[in-house]
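Visitor: Output the structure for:
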Amino acid sequence: MVPAAGRPARTVVIGFGAAVVLGTALLSLPAASAEGRDTDLVQALFSATSAVCITGLAVVDTEQHWSLFGEMVILGLIQTGGLGIMTLASLLGLLVSRRLGLRMELTAQSETKSLGLGEVRKVITGVIKLSLLFELAITAVLATRLALAYGYSPTEALYSGGFHAVSAWNNAGLSLYNDSMTRFAEDPWICLTVIVAVVAGGLGFPVWFELGRRISGRQRRWSLHTKITLAVTGLLLIAGFTAITAGEWDNRDTLGGMGWPGKLLAGAFAAVMPRSGGLNSVDIGEMNTATLLVQDVLMFIGGGSSGTAGGIKVTTFAVLAFVIVAEIRGEPSVHAMGRRLSAVVQRQALTIVLLSVALVMLTTLTLLLLTPFTLDEVLFESISAVATVGLSTGITPDLPPVAHVLMSVLMFIGRLGPVTLAAALALRDRPRKYELPEERPIVG
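Guide: Okay, the predicted model is just below:
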């Protein structure tokens, strides 16, 4: 049984904290580093946190610094973090929905505030099956392309394809190549496969579960969560692609040197990765300031709930958008796609967004004080860490050790914060015994 009210969030934090500690210890071993390389404690901590929290920021060159053992440790941490996030977020979401269902339905079945063993098993096995299915399919495509087009041996192709399949599906952003995906910028087989993997992993298990039920005919209507996730994801991808491609079209350091098919492909890749993919096919540090700002916004929003994507999540962003529309129209309640949004959901969305903004601003200010880098670079790095995206303008390895420790804490908070905070807020039950007289301050 899953603990009720308050304890699930604590369990998630402890579990992921233990994974980070174990990963740090393993990466600190001499066997984890390549010959002639040394790994200090801060580098091990940062790398382990980035892998477990499926972020993708790196302080060392993954291709050159780690031995095969070290790469396998990182791969294992990515897989553990990805499966853990999807499973635990889905279980917490199910627990929350049952708890809220109790208040609305008041049926005998809803009296339990915990999850049954069958439900837990169903979620866990579903997440594992879905992840392995996608990862195997992605591995097959990438390995075949690497072997046939780039001369990789079968073993090298399978290993590289498998590593990047796991990284892409889990939105981890880590690559075995020191230039990430830049060498494949105009290869549609590689880039489109990675794009599909990142988008699919970022949708979240609840959406895939519902899609499966819809295809099998067991469900006729889409839930509001799935409608919002699919609609907003599509809109953000289109808007991001248009803005980034147009902004970088003539930039010789990014898209400018490619033919138009390559520009469109690289533009699509750059539009998808800020949702938490973390890989890049062009040099992020050479992008225009306006384009970096677009990516800042996309990174902050992130992907779907109960998936491997980071950020505040597209549903949170959509809820606030619906609130704004209702307020502009002067409507007394907020409606979205044929459903009314409760005041509780609106307050939760507002809380998550404002706390995330505060965390980004505090991080940005701290890094500006600690480093000589510009506001554009530092803001980008801060959002990438808090939203667990993994994209970087290239300044991460040059940050001082104290900043690396700070970024490790941010990645941990950024990955688990929205999940645990949303669950804690929804499961918390403190009814007021009385209401104070109402008064309205001047707003705006």
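Visitor: contacts and neighbour counts: CA atoms only from here.
Guide: Will do.
Visitor: what helix or strand is the residue of the chain most remote from its centre on?
Guide: Distance from the C-alpha centroid of the chain peaks at residue 437, with 42.4 Å (Cα atoms, centre = their mean). Assigned by DSSP states H and E, residue 437 belongs to no helix or strand.
Visitor: check contacts around it.
Guide: With contact set as Cα atoms under 8 Å, 6 or more residues apart in numbering, residue 437 has no partners.
Visitor: Where do the strands of this structure begin and end?
Guide: With DSSP state E, the ranges of strands along the chain come out as 334-336, 339-341.
Visitor: and among these, the most buried is which?
Guide: Stretch with highest mean neighbour count among those: strand 334-336 (a mean of 17; mean count of other Cα atoms under 10 Å).
Visitor: pretty sure residue 206 contacts residue 90?
Guide: Yes: under the criterion of Cα atoms under 8 Å, residue 206 makes contact with residue 90 at 6.9 Å.
Visitor: Quick check: neighbours shared by those two?
Guide: Residues within reach of residue 206 and of residue 90 at once, by Cα under 8 Å, 6+ apart, are residue 306.
Visitor: can you tell me how far residue 145 sits from residue 214?
Guide: The gap separating residue 145 from residue 214 is 33 Å, by Cα to Cα, to the nearest Å.
Visitor: Looking at those two, which one has more neighbours?
Guide: residue 145 (18 against 14; other Cα atoms under 10 Å).
Visitor: quick one: that one and residue 189 touch, right?
Guide: Yes: applying Cα under 8 Å, one finds residue 145 in contact with residue 189, separated by 7.0 Å.
Visitor: Run the chain-centre distance for stretch 124-141.
Guide: Relative to its chain's centre, stretch 124-141 lies at 18 Å (Cα atoms, centre = their mean, to the nearest Å).
Visitor: and for comparison, fold this next one:
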Amino acid sequence: MARGSLLSRFQHPTQVVVLGFGAAVLLGSLLLALPVATTSGESAGWLAALFTATSAVCVTGLVVVDTAGHWSAFGEVVIAGLIQVGGLGIMTLATVFTVLVSGRIGLRVRILAQAETKTLSMADVRVVVGKVVLFSLACEAAVATVLTARFLLGYGEPFGRALYLGVFHAISSFNNAGFALWPDNLVRFVGDPWICLAIALAVIVGGLGFPVVFELLKTWRQPRRWSMLTRVTVAVTAVLLVAGTLVFLGTEWHNLRTLGALDDPGKFLAAFFTAVMPRTAGFNSLDISQMHPSSWLATDVLMFVGGGSAGTAGGIKVTTFGLLAFVIWAELRGEPQVNVGRRRLSEQAQRQAISLAVISVGLVAVSTYLMLVFTPHNLDRVLFEVVSAFGTAGLSTGITADTGTAGQLLLVLLMFVGRTGPLTLGSALALKQRTRHYELPEQSVIVG
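Guide: Sure, this is the predicted structure:
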């Protein structure tokens, strides 16, 4: 009876998704707290273990200890596993296991998988989940092959070490995690196009979102057949990548501590790489702490927007950002409906986009205030850290380890909320949906 009562409290799919991610964080924390997980043979402590596990499961990349120097091979494998679990999604993996064991999926499991993969039809969940897993593994294998070859032939690493580095960073990049096995992240490879472009491409593909990727694979030669989701995602992604590259080139071109020390091709490569990473992958080939505050602000905006829906990226998503632009444009033109191409945007989608954006802005504002109270750091660095955690970007100006216990716990909460989504988390906390069976009289108010 008690068991049935407990299960009845968690019937909404989003509740199970949140609980699944929470369970993964807890398990990862326990594993990383083991003495065998560190190079020193001593426990990392509960806070470092919790922070790292949350950052890995939420595919963020923020760290309070040096990944390569602090964690043992066991710890690094645990981190890679948590990144893979977080990237594919707890419910996606659960659905795959159900298929392998029973050969069929029940209605409830289909609903749970739909909530995680954002598929538009429950009937296709089984096929979609299989494609997601196969596509993810194939992309990671391709990137791992390129990176392994480069580390082996270009840097003289032994085959075993080169393969290990290739696989780890392939998983980290495709899942938009940003964990790297060097103290300076990827700064030492700033001029290496093989490594930078392979990782950047993995980040872009992983961050587009699986529905968009699958549609592009089928109809990439026929843009007129693209859905509204694909059109908006591709367009906004392209605009942000180009705009971000130009902004970083303009602001950092003469900065000798970043782009200024590179030749012209190296500057373009580094600027493009830096523009890709705020899609919520925490890799950096430039020293973020040495960038101009104007570049930090531009990065804040890119991290807040994030990547595509139903992918491995975080942020409010480019879809939300793009739809809000269409809503504003329609309002400025006085149009009664919001049209995207030859399709009308539903009122429900408009409300969801506005709600998500407003909730996210509020959460970032409150968290920034609290972080300013908890830490001695200035507003530029604190805002950067908060947006990075919420957008699961993982980029940092170098203050993560110096935010104290309260600050790090706040970042843990932001990473978790940023991965599960403000609306998903809010829905999970609601025990039931309420339906209103009447409408109130309409009345206009003055806005502005």
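Visitor: How close are the two chains, by TM-score?
Guide: The TM-score (TM-score structural alignment, normalised by the length of structure 1) is 0.90; 421 aligned residues with a Cα RMSD of 2.4 Å.
Visitor: Pull out the buried positions in the helix ranked longest in structure 2.
Guide: Ranked by residue count under DSSP state H, the longest helix found in structure 2 is helix 125-154. In terms of neighbour count (16 or more other Cα atoms under 10 Å), helix 125-154 of structure 2 has its buried residues at 125-126, 128-130, 132, 135-137, 139-152.
Visitor: What's the match for residue 303 of structure 1 in structure 2?
Guide: Matched to structure 2 by TM-score structural alignment, residue 303 of structure 1 sits across from residue 307.
Visitor: can you check residue 344 of structure 1 too?
Guide: In structure 2, residue 344 of structure 1 lands on residue 348 (TM-score structural alignment).
Visitor: cool, residue 184 of structure 1 as well?
Guide: For residue 184 of structure 1, the aligned position in structure 2 is occupied by residue 189, per TM-score structural alignment.
Visitor: For its match, the count of nearby residues, please.
Guide: Neighbour count for residue 189 of structure 2, taken as other Cα under 10 Å: 16.
Visitor: how far away is it from residue 412 of structure 2?
Guide: The gap separating residue 189 of structure 2 from residue 412 of structure 2 is 29 Å, by Cα to Cα.
Visitor: before we move on, back to that, give me the neighbour count for the residue lying closest to the match of residue 184 of structure 1 once chain neighbours are set aside.
Guide: When the adjacent residues along the chain are set aside, residue 189 of structure 2 lies closest to residue 285, with 6.6 Å between them (Cα to Cα, 6 or more residues apart in numbering). Look at residue 285 of structure 2: counted by other Cα under 10 Å, it has 22 neighbours.
Visitor: give the contact list for the residue opposite residue 285 of structure 2 in structure 1 once aligned.
Guide: Alignment note (TM-score structural alignment): residue 285 of structure 2 maps to residue 281 of structure 1. The contact partners of residue 281 of structure 1, by Cα under 8 Å, 6+ apart, come to 180-185, 266, 269-270.
Visitor: if we go to 6 Å?
Guide: 181-182, 185 (Cα atoms under 6 Å, 6 or more residues apart in numbering).
Visitor: how about residue 207 of structure 2, what's its match in structure 1?
Guide: Under the alignment (TM-score structural alignment), residue 207 of structure 2 maps onto residue 202 of structure 1.
Visitor: my guess is its match contacts residue 308, does it?
Guide: Yes: Residue 202 of structure 1 is in contact with residue 308 according to Cα atoms under 6 Å; the separation is 5.2 Å.
Visitor: Settle it for me: which of the two has more neighbours?
Guide: Neighbour count, other Cα under 10 Å: between residue 202 of structure 1 and residue 308, residue 308 has more, with 36 against 30.
Visitor: my read: that one touches residue 168, true?
Guide: No: Residue 308 of structure 1 lies out of contact with residue 168 (Cα under 6 Å); the separation is 9.7 Å.
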